[in-house]
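J.: Have a look at this prediction, sequence included:
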Amino acid sequence: MEPLGTATIFLAICFSCLVFFVIRRSRPGDKKLPPGPVPLPIIGNALQLKMNSLPQTLHKLSEKYGPVFTLYFGAERVVALYGYEAVKEALIDHADEFAARGSLPFFEKINKGQGIIFSNGEKWKEIRRFVLTTLRNYGMGKKSIEERIQEEGQRLLEKLRDTQEKPFDPTFLLSCALSNIICAIIFGKRFEYDNKRFMYAMDLFNYNFKVLSSAWGQLYTLFPSFMDFIPGPHHRAIKNMASIKEFVLEEIEEHRATLDPNGLRDFIDCFLIKMDQEKHNGGSVFTVDNLAITTSNLFAAGTETTSTTLRYGLLILLKHSEVQEKVHEEIERVVGRTRSPCMADRGQMPYTDAVIHEIQRFISLIPLNVPHAVVKDTPFRDYVIPKGTTIYPILSSVLHDDTEFPNPKEFDPQHFLHKDGTFRKSNFFMPFSAGKRICAGEGLARMTLFLFLTTILQNFMLKPLTHPKDIDLTPQLSSLGNVPQSYRLCVVPR
């Protein structure tokens, strides 16, 4: 490199450092920020954040700086909330102040402030109200969707029987089965497991969840502008999101061509009618692009999170055969073999209910939570958090609290059982987050997990390919999400 070029780069770095410190020192409210490690120019606290074990890194930082501390993800200021009391105080006691969605550059690039997950302000409130109302009208929490889940469970059983007790990876089958539940609500139909478009979409979801939960995803969060110029799988993940949107747009066009205002079939139909009602409102949030992004949000979230939870749950039961055996016994006693499990059974199945809760607690699927932000300068404990600051209410710190859950790193259904065997509720159970940004599909996810797990275990025994003590339950990847180790199993008819 020419000397002049080297000198130019050196001066540019020095200037960037100076600008960083001047801006950081001049921002209002910084003197009252929570404590935290000293950031470096440009990269912030990147060197202190272990990309492959971010939740563990934040745990160590909380031990040093307390339950509320400040970090810099690159140049972006972030406040982390660690432990039940801090998370509850923010998301529930001060729900309005912490209701905004924080910065997550990968999704900002795709969603551009639209949809239900990554929008803000009145736009978000209006879309969320519409989504919740429509989901309720089309089955969430109602008998109709319960019957659809039961029917899809029977389709899954057929595919499991087709394995003929031979080893297989359950990822694809579970993704298809779980996705068909949300597809019934948003698209008004299910897809066959060999439908090529559907199979392609499942591959995209699975790939993206892995990439975003890897070091590549974390690096994109820290340095989005820089990572746009660096080769890597994050570029394919961005293209995948565009492909999912195209999938949804094709469904929207099909719906538009067959729309009957007197016979609405699903979420897309309801949105299209709302668009027609507001076509003269220039500021309406009900646009084709917002429909595509909102539907993509529901499609992705309703597929990947629940299917990954169930896949992780089966792996846990392979390791803990004694737990699987007790669930079998409870299903046999309450449901029997002649009918499908139903939601009315759950109240009589405290052990199975506890197992499902413990799976969600143990895996802490979205350990850092989807980031929030404060809508204004917010006094919080002894600090002031400036408006717009990204907030990470760390869910794993609540789900793994050792005062509420003895030996939290161990899988133990007794965490959700009283001594007399009845089910024990816990305010610390927050796998779906809490407050105004709690997952819109929580009720559907809970119903689906219960019905699918009981249906599978009513009909099959899960058989590992190795000794249970050798099964590794630590996440393969841990960042945005906790991704289980890849595995195969056999299902043996009971």
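T.: Looks like it arrived, so ask away. Not measured: the values here are computed from a predicted model.

J.: Please count neighbours and contacts with C-alpha atoms only from this point.
T.: Will do.

J.: Show me the strands in this structure, by range?
T.: Along the chain, counting by DSSP state E, strands occupy 68-73, 76-82, 100-101, 372-373, 378-380, 383-385, 390-394, 460-464, 477-478, 482-483, 489-493.

J.: Redo those strands as a markdown table? Include mean neighbour count and distance to Gly282.
T.: As requested, these are exported to a markdown table (neighbours: other C-alpha atoms under 10 Å; distance: least, C-alpha to C-alpha, whole Å):
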| stretch | mean neighbour count | distance to Gly282 |
| --- | --- | --- |
| strand 68-73 | 22 | 37 |
| strand 76-82 | 23 | 34 |
| strand 100-101 | 24 | 24 |
| strand 372-373 | 24 | 28 |
| strand 378-380 | 15 | 33 |
| strand 383-385 | 20 | 35 |
| strand 390-394 | 26 | 31 |
| strand 460-464 | 20 | 55 |
| strand 477-478 | 24 | 43 |
| strand 482-483 | 25 | 42 |
| strand 489-493 | 18 | 55 |
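
J.: another one to put next to it:
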Amino acid sequence: MELGGALTIFLGICVSCLLLISAWKRMHKEGKLPPGPTPLPFIGNLLQMKTSEPFKSFLAVSCALVGVAFANGERWRQLRRFSLTTLRNFGMGKRSIEERIQEEAQYLLEEFRKTNGLPFDPTFFLSRTVSNVISSVVFGSRFDYEDKTFLALLRMINASFFEMSTPWAQLYDMYSCIMKHLPGRHNRIYYLIEDLKDFVAEKVKVNQATLDPNSPRDFIDCFLIQMEKEKENPSSEFNIKNLVLTTLNLFFAGTETVSSTLRYGIVFLMKHPEVEEKVHQEIDQVIGHNRIPATEDRMNMPYTDAVIHEIQRLTDIVPLGVPHTVIRDTQFRGYLLPKGTNVFPLLGSVLRDPKYFSNPEKFNPGHFLDEKGRFKKNDAFVPFSSGKRICLGEAMARMELFLYFTTILQSFSLKSLVPAKDIDISPKLSGFGNIPPVYELCLVPR
């Protein structure tokens, strides 16, 4: 027998054995998992996933996962409670979060005016301004827009978000203990995150050397003070490692999610110029041109509020949601999820649920308006997740989106370089995140 034929038979026997082992394990495994395709040993269901749009591959089990909120132990509880309290305190401090956003929005307008109506890519214009809001909270100060370190950080964050959404990242996440030792593109995300952690660690060292416990300057100072308070507590989660990771989490999420939503929102408005015009009219009626927008204006601007909600709904920045681990055997709708099971709360399946949205794939602010044009809430609007796992920065993000959109559209009209009908709103990449398409536009002063 030729070598090729023998090899084919050998591989066939191996695959058959693997399938038998997999079926046996599935029949005898503790717990009763929701229905789904039988996983293969080691590679699981990887071959059945659509790697370009993994969210769609998971929709078969969305019923069993959506709405399940699990806490991953005491570490999560301690750090979340502290972070939420600290963010709220900074929001009520000498300068409120709203004032920080308003200030940064004005810096953004200055940069936009410098474009002189010429085409430009808004990516780093938006990431710089949004990042400075969260930077002022976690690091105690903003960055100059031309700061080379700042620009390098933003490029790393942007690249990290992109890499997290590639098929390589899915492999790395599933088999990190093996993949980190193998060469290939999957290692890029590891090195990017390590560089970001190093930056935060250096910031922590500076704060440690200049800390005044009676006058905390930022989130890092507050964490260091809490570390000192709990230094004799053996079960405390307040340590340098968690400080670096928590700070990076806030900085990363506070930069990329909001700036990506703004980038996507601009595309939707250029695609639907009639919507942009209605927002302009509402801004002129409620705010005018002689003062800067404020959060309290939102209650008098139902159409603009509905437009922003619809942008968030269709943008669906993190369609898979953030995965959580079941910390104990959990009963759910007749199924048993064994301890240690990873659960993905598929937010995208709710945001596009036809039971709640009349035409879920169509951009329509009417999804959030009643018959009298008043804003109406929708229980399926969950871009920030829900329950115990709802996003820490929800209030800040909602404020940023409203103030940035109204500030930009108060001063400028958006001009696409191609006809509205030819604008492609498809994500550049869809994986962990929906990456906005790359585009240029012109801003026309109003």
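T.: It's in. Just so it is clear, the model here is predicted, and its values are computed rather than measured.

J.: what's the TM-score here?
T.: After superposition, the two chains reach a TM-score of 0.93 (TM-score structural alignment, normalised by the length of the second structure), with 441 aligned residues with a C-alpha RMSD of 2.3 Å.

J.: aligned partner of Pro493 of the first structure in the second structure?
T.: Aligned by TM-score structural alignment, Pro493 of the first structure pairs with Pro445 of the second structure.

J.: which residues does that match contact?
T.: Neighbour list for Pro445 of the second structure: Gly117, Ser411, Phe412, Ser413 [criterion: C-alpha atoms under 8 Å, 6 or more residues apart in numbering].

J.: Could you do Asn407 of the first structure as well?
T.: By C-alpha under 8 Å, 6+ apart, Asn407 of the first structure has no neighbours at all.

J.: Now do the same for it: its match in the second structure.
T.: So, by TM-score structural alignment, Asn407 of the first structure is matched to Asn359.

J.: residues touching Ala147 of the first structure, list them.
T.: Just so we're on the same page, residue 147 of the first structure is Glu rather than Ala. Neighbour list for Glu147 of the first structure: empty [criterion: C-alpha under 8 Å, 6+ apart].

J.: what's the spacing between it and Lys387 of the first structure?
T.: Between Glu147 of the first structure and Lys387 of the first structure the distance is 46 Å, computed by C-alpha to C-alpha, to the nearest Å.

J.: residue range for the longest helix that the first structure contains in the second structure?
T.: The helix that spans the most residues within the first structure, counting by DSSP state H, is helix 288-319. Counting by TM-score structural alignment, helix 288-319 of the first structure falls onto residues 240-271 of the second structure.

J.: mean deviation of the matching stretch from the first structure?
T.: For stretch 240-271 of the second structure, the mean deviation from the first structure after alignment is 0.7 Å (mean C-alpha distance after the TM-score superposition for the first structure).

J.: tell me which residues of that stretch are tucked away?
T.: Neighbour counts over stretch 240-271 of the second structure (16 or more other C-alpha atoms under 10 Å) mark 243-244, 246-248, 250-271 as buried.

J.: before we move on, what about stretch 138-152 of the second structure?
T.: Within stretch 138-152 of the second structure, the residues scored as buried using 16+ other C-alpha under 10 Å are Val138, Phe139, Gly140, Arg142, Phe143, Tyr145, Phe150, Leu151.

J.: and the second one, what pairs with it in the first structure?
T.: Under the alignment (TM-score structural alignment), Phe139 of the second structure pairs with Phe187 of the first structure.

J.: how much space between that match and Glu158 of the first structure?
T.: From Phe187 of the first structure to Glu158 of the first structure the distance is 23 Å (C-alpha to C-alpha).

J.: and what of Lys210 of the first structure?
T.: Distance of Lys210 of the first structure to Glu158 of the first structure, given as C-alpha to C-alpha: 28 Å.
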